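S.K.: Sequence first, then the predicted structure:
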Amino acid sequence: MRKRLGIVCLIIAALISGCSSAPQDQPQETGTETATDRTDVEEAASNAEGKSAEATFKDVTGTEISVDLPVEKVACLTEICVDALVELGLKPAAVTAGGLAPEPEFYGEEAASLGQIGGSFFEPNLEDISLAGPDLVIGLEGTHEGLREGLAGIAPLYIVQPRSMQESIEFLQHMGQLTGRIAEAEAAEKRLLDKFNFYKEHSPKDKTALVMYGSDVNFGIDTAGSLVGSMLAEVTQYPWPAPEADGGHQAGGMAYSLEKVLENDPDYIFVETFTFSPDAQPLSEQFKTNPLWSRLRAVKNGQVHEMRTPYGPAAEERGRSASY
C-alpha cells in the first residue's frame, strides 16, 4: 500500500504543481496511533487454558486457512506483504531477494538482517522459506498457488491480490488482526486516507493522466480498474476504462499501443520502467524512436515523468500483478 500510494501521491503532486493554485501545505504524517482498545485481540491470543487461539479464514482463492494467534513470523513472497508489515511496525521473517525491503521508505539498512528467499519471484526457494520458520506465508494470486502443497509442512499459504484501495486497506486490517496490531493498522489507514483525501481535494479536475509500464516498447497501462488507476480516477480525469474481467482474475492492467494513447492524448504521462539491471534504458527513452511518441501532448509539453521503480523480482511482481 505504501509503494502504490507513494506512486499515486507523486503523480497527483505533479498534477498539482502544474496549477497556479497549488497548495503550499500538505498533511504531515505522524506516528501517533489511533486510540484503540486492544483487549479483544490480547484475549483472543490465548484462551482460558492458556493455549493459543486459532483463527480460520478464506483467502482470495477460497482456500480455508487456519493459524494460531498472534501470528509472529511472516514470510513475504509478495511486496504487498512487505508493504503491510512495515505499516504495522513489524519485520518479515523472510523476503524475496531483490525486493522492496531495502528501499529507504521500507526497512533500509535493516533489511540486511531479514531472511532472504532465493529462487525467482515465480519459483521461490522452499528451503529458504522453511529456514525462516514462518507462522504464515503470503503469496500473490496467479503466481504462488502452486506452492501450497510444498509449503504444507512449513506454514499455511495466504494468497492475496488487492485490486483497489479499499481491498488494500482490508488486507492491512486483516494482517493487523492476525498479528495483534489493530491500533497500528488503524493508524496506517488514517494516514493513507488523510493524505489521499488531501490530494483529492486539491488535485485539478481538468487534466488527463496516464500511467504506463513495461520493460520495452511492448507496454501496458494501468486502467481505471487497477489499484493505481482507480485511485487516480477519483482525483482527476483518467479516461482509460477497465478491461472486461477475464474469468474474475483481471487486476486492471492491459497491453496497449501508442496509437490508442494518442486517441486520448493525455496531459501527463507517468512511466514505470521494469528493469532487470540498474543500467537499463528507461521506457520513455526507448519510445523516442517512435514518431507517434513525439506527437503526444505530454511529450511536447515536457510532462512525461519516469517513476522510481525497483529492478529484479520486485519489477517482475509489478508486471505480473498489473497484467494478471
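M.R.: Done, it's in.
S.K.: Going by C-alpha atoms from here, please, whenever you check contacts or count neighbours.
M.R.: Noted.
S.K.: any chance you could map the strands in the stretch 101-250 of the chain?
M.R.: Here the stretch 101-250 of the chain has its strands, by DSSP state E, counting those that start in this stretch, at 115-117, 136-140, 157-160, 209-214, 220-222.
S.K.: Could you name the stretch from those that's closest to residue 182?
M.R.: strand 136-140 (17.7 Å; C-alpha to C-alpha).
S.K.: ok, residues contacting that closest one?
M.R.: 67, 71, 73-78, 81, 145, 155-161, 321 (C-alpha atoms under 8 Å, 6 or more residues apart in numbering).
S.K.: Show only the entries of those residues found in helices.
M.R.: In helices, judged by DSSP state H, the following of these are found: 81, 321.
S.K.: just to revisit the earlier point, which one of the strands of the stretch 101-250 of the chain lies closest to residue 297?
M.R.: Using C-alpha to C-alpha, the strands of the stretch 101-250 of the chain put strand 209-214 closest to residue 297, at 11.0 Å.
S.K.: so what does that closest one touch, helix or strand wise?
M.R.: Using 3 or more C-alpha pairs under 8 Å, 6 or more residues apart in numbering; DSSP states H and E, the elements in contact with strand 209-214 are strand 220-222, strand 268-273.
S.K.: so can I have JSON lines of those strands showing distance to residue 107 and mean neighbour count?
M.R.: Output for these, formatted as JSON lines (distance: least, C-alpha to C-alpha, whole Å; neighbours: other C-alpha atoms under 10 Å):
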{"stretch": "strand 220-222", "distance to residue 107": "27", "mean neighbour count": "24"}
{"stretch": "strand 268-273", "distance to residue 107": "22", "mean neighbour count": "24"}
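S.K.: Put this next to the previous one:
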Amino acid sequence: MNLPRRSLPLVPRRAAQAVAALGAAALLLAGCGSDSGSDKKDSKGASAGEASGTRTVKDATGATVKVPAHPKRIVTLTQEDLDAVLALGVKPVGITNGQGLDKPPAYLADRVKDIDVVGNLLQPVMDKVVAAKPDLILAGDMQDEQVLKQLREITPATLVTMAPTDEWKLSFRGIGNAVNKLDKANKVIADHESAAKAAGAKLGADKGAEVSIVRWNPDGPSWMEKKQFASGVALEMGLKRPKAQNKDGNAHTPSLSLEKIDQIDGDWLFLSTLTSDGEKALKDVQSKPAYKELGAVKKKHVVTVNGSVWSTRGGPLASDVVLKDITKALSKS
C-alpha cells in the first residue's frame, strides 16, 4: 500500500497562531486536549489534565491518534525518528538499527550507547518492543498494516510519522508536535537554516558551485534528486546542482551505466555507499577511464561521505553532519 502524500504534519488547533507566526504554512490543525477536563494548574503552569492526560494529533496518514501529553517511554523505528527526538532533547527507550546497518547509525552512536535496540529499520522484534514498555511508538514511514496492527496492540499511541515524499522539516515538525515540543522543533529548524545560510556566505569562490550528490550501488551510481535531503542542505547554502541533476523529487535515480557516468559530474562530487558491495563496485570503477575523465575527479574535488547520513530521509542532526561535510570540503579548495 502506498501512503498518500502528507502535506501537513501533526499540529493542534491551539498551536495554529504560533505555527503561522513561524512561517509553517499549510499545516493541518488537529484537535488537542486532555481526557480529564481539569483546568487546574500545577506548579509548572501546566494544567492538571494535560500533565496526566492525552492529546489528539493526526499522523502522516491523516489518522487521528491519542498520544500522552508528556510521553515518557518512546520507541523509534527509523533513524529519522531517532534523529528527531534526540534533537528535541528526548531520549527514547528503544531504537532500531540504521539504514543498511546492523547497528545504530554512527553519527548518533554516542547518544544511544545505553538504549535498547528493538530490531532493524522498520523491522521491529515485537517481544523487544513489548519489553521496552512504550507509551508512544514513532513508526516512520511504516506501510505494513499487519506490523502497525501489532504495534497498536502494544500501545494505541503508534504514529506513522512520514509519508514517502515528505521532506525532513515537515516530518520533524510533526514529531515535535507528537512529543509536545513543537516550539522547540521550529527553533531547531530556524537555527539550522540560519547556520546553512551563514556557512554558504563564507564559501568565497565556491559560492554557487555545482554539487553532485551520488550513492554508489553494487550495479552503479545513482544521483540524488533536487529535493532529496542532502541536496536541500546544499541548496540552503547557496550551492547548485549540476544541470543533469536539477530535477524535482526527493528520491534517487536508477543506477547508471558507465556510458551515462557523466551525469554524476559537477564542480564537486560527494560520494556515498550503503553496503560493502557498493564500496567494492566504487573501488572497481575508480580505475576506469570513464571515471577518471570526470571533471570533479580531475580537480580532486571528490569527497567520500557517510551513506547512512547522506542517503537517508534526513533530520536536524543529520543536516548538521551534511553541513559540516560540505563546509569542510569546500573550505579546503
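M.R.: Here it is on my side, so go on. The shown structure was predicted, so the numbers you read here are calculated from the model rather than taken from an experiment.
S.K.: Let me have the strands of the stretch 101-250 of structure 1 in TSV, extended by distance to residue 95 of structure 1.
M.R.: Output for the strands of the stretch 101-250 of structure 1, formatted as TSV (distance: least, C-alpha to C-alpha, whole Å):
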stretch	distance to residue 95 of structure 1
strand 115-117	5
strand 136-140	10
strand 157-160	14
strand 209-214	24
strand 220-222	26
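S.K.: In the longest helix along structure 1, which residues are buried?
M.R.: Criterion DSSP H: the longest helix present in structure 1 is helix 182-202. When burial is assessed from 16 or more other C-alpha atoms under 10 Å, helix 182-202 of structure 1 yields the following buried residues: 182-189, 191-192, 195-196, 199-200, 202.
S.K.: now stretch 52-64 of structure 1
M.R.: 52, 54, 55.
S.K.: Do I have it right that the first one meets residue 41?
M.R.: Same thing as residue 52 of structure 1. No: Residue 52 of structure 1 lies out of contact with residue 41 (C-alpha atoms under 8 Å); the separation is 11.8 Å.
S.K.: for the counterpart of residue 240 of structure 2 in structure 1, what are its contacts?
M.R.: Taking TM-score structural alignment, the alignment pairs residue 240 of structure 2 with residue 237 from structure 1. Shown in contact with residue 237 of structure 1 (C-alpha under 8 Å, 6+ apart): 205, 206, 207, 208, 209.
S.K.: Let's have the residues you listed in CSV, adding distance to residue 316 of structure 1 and neighbour count.
M.R.: Output for these, formatted as CSV (distance: C-alpha to C-alpha, whole Å; neighbours: other C-alpha atoms under 10 Å):
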residue, distance to residue 316 of structure 1, neighbour count
205, 33, 16
206, 34, 9
207, 31, 16
208, 28, 21
209, 24, 25
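S.K.: tell me which of those are still there in structure 2?
M.R.: For the contacts of residue 237 of structure 1, the aligned pairs still in contact in structure 2 (both residues aligned by TM-score structural alignment, their matches' C-alpha atoms under 8 Å) are 206, 207, 208, 209.
S.K.: The first one and residue 238 touch, don't they?
M.R.: Right, the one you point to is residue 206 of structure 1. No: counting by C-alpha under 8 Å, residue 206 of structure 1 stays clear of residue 238, with 10.3 Å between them.
S.K.: What count of nearby residues applies to the residue nearest to residue 292 of structure 1 when sequence neighbours are not counted?
M.R.: Among residues not flanking residue 292 of structure 1 along the chain, residue 258 sits closest, at 6.6 Å (C-alpha to C-alpha, 6 or more residues apart in numbering). As a burial measure, residue 258 of structure 1 scores 18 neighbours (other C-alpha atoms under 10 Å).
S.K.: aligned partner of residue 267 of structure 1 in structure 2?
M.R.: So, by TM-score structural alignment, residue 267 of structure 1 is matched to residue 267.
S.K.: residue contacts, the nearest residue to that match once chain neighbours are set aside?
M.R.: Among residues not flanking residue 267 of structure 2 along the chain, residue 210 sits closest, at 5.1 Å (C-alpha to C-alpha, 6+ apart). By C-alpha under 8 Å, 6+ apart, the residues touching residue 210 of structure 2 are 239, 240, 241, 242, 266, 267, 268.
S.K.: what about structure 1, which of the residues you listed hold up?
M.R.: Among the contacts of residue 210 of structure 2, those whose aligned partners also touch in structure 1, counting by both residues aligned by TM-score structural alignment, their matches' C-alpha under 8 Å, are 239, 240, 241, 266, 267, 268.
S.K.: And these, which two are furthest apart?
M.R.: Across these (C-alpha to C-alpha), the longest gap, 11.4 Å, separates 239 and 266.
S.K.: Now do the shared contacts for the two.
M.R.: With C-alpha under 8 Å, 6+ apart, residue 239 of structure 2 and residue 266 have common neighbours 210, 211.
S.K.: Between these two, point out the one with more neighbours.
M.R.: The neighbour count for residue 239 of structure 2 versus residue 266, taken as other C-alpha under 10 Å, is higher for residue 266 (25 against 19).
S.K.: Could you check how far the nearest residue to residue 283 of structure 1 once chain neighbours are set aside is from residue 142 of structure 1?
M.R.: For residue 283 of structure 1, ignoring the flanking residues on the chain, the nearest one in space by C-alpha to C-alpha, 6+ apart is residue 273 at 5.5 Å. Distance, residue 273 of structure 1 to residue 142 of structure 1, by C-alpha to C-alpha, to the nearest Å: 22 Å.
S.K.: repeat for residue 70 of structure 1
M.R.: For residue 70 of structure 1, the distance to residue 142 of structure 1 (C-alpha to C-alpha) stands at 28 Å.
S.K.: same check, this time on residue 162 of structure 1
M.R.: From residue 162 of structure 1 across to residue 142 of structure 1, the span is 12 Å (C-alpha to C-alpha).
S.K.: Which one of those two is surrounded by more residues?
M.R.: residue 162 (20 against 16).
S.K.: got a list of what that one touches?
M.R.: Residue 162 of structure 1 is in contact with 168, 171, 227, counting by C-alpha under 8 Å, 6+ apart.
S.K.: For the first one, which non-adjacent residue is spatially closest?
M.R.: For residue 168 of structure 1, ignoring the flanking residues on the chain, the nearest one in space by C-alpha to C-alpha, 6+ apart is residue 162 at 5.2 Å.
S.K.: Check the last one too.
M.R.: For residue 227 of structure 1, ignoring the flanking residues on the chain, the nearest one in space by C-alpha to C-alpha, 6+ apart is residue 164 at 4.4 Å.
S.K.: what's the neighbour count on the one you found?
M.R.: Around residue 164 of structure 1 there are 20 residues (other C-alpha under 10 Å).
S.K.: ok, now which ones touch it?
M.R.: 226, 227, 228, 230, 231.
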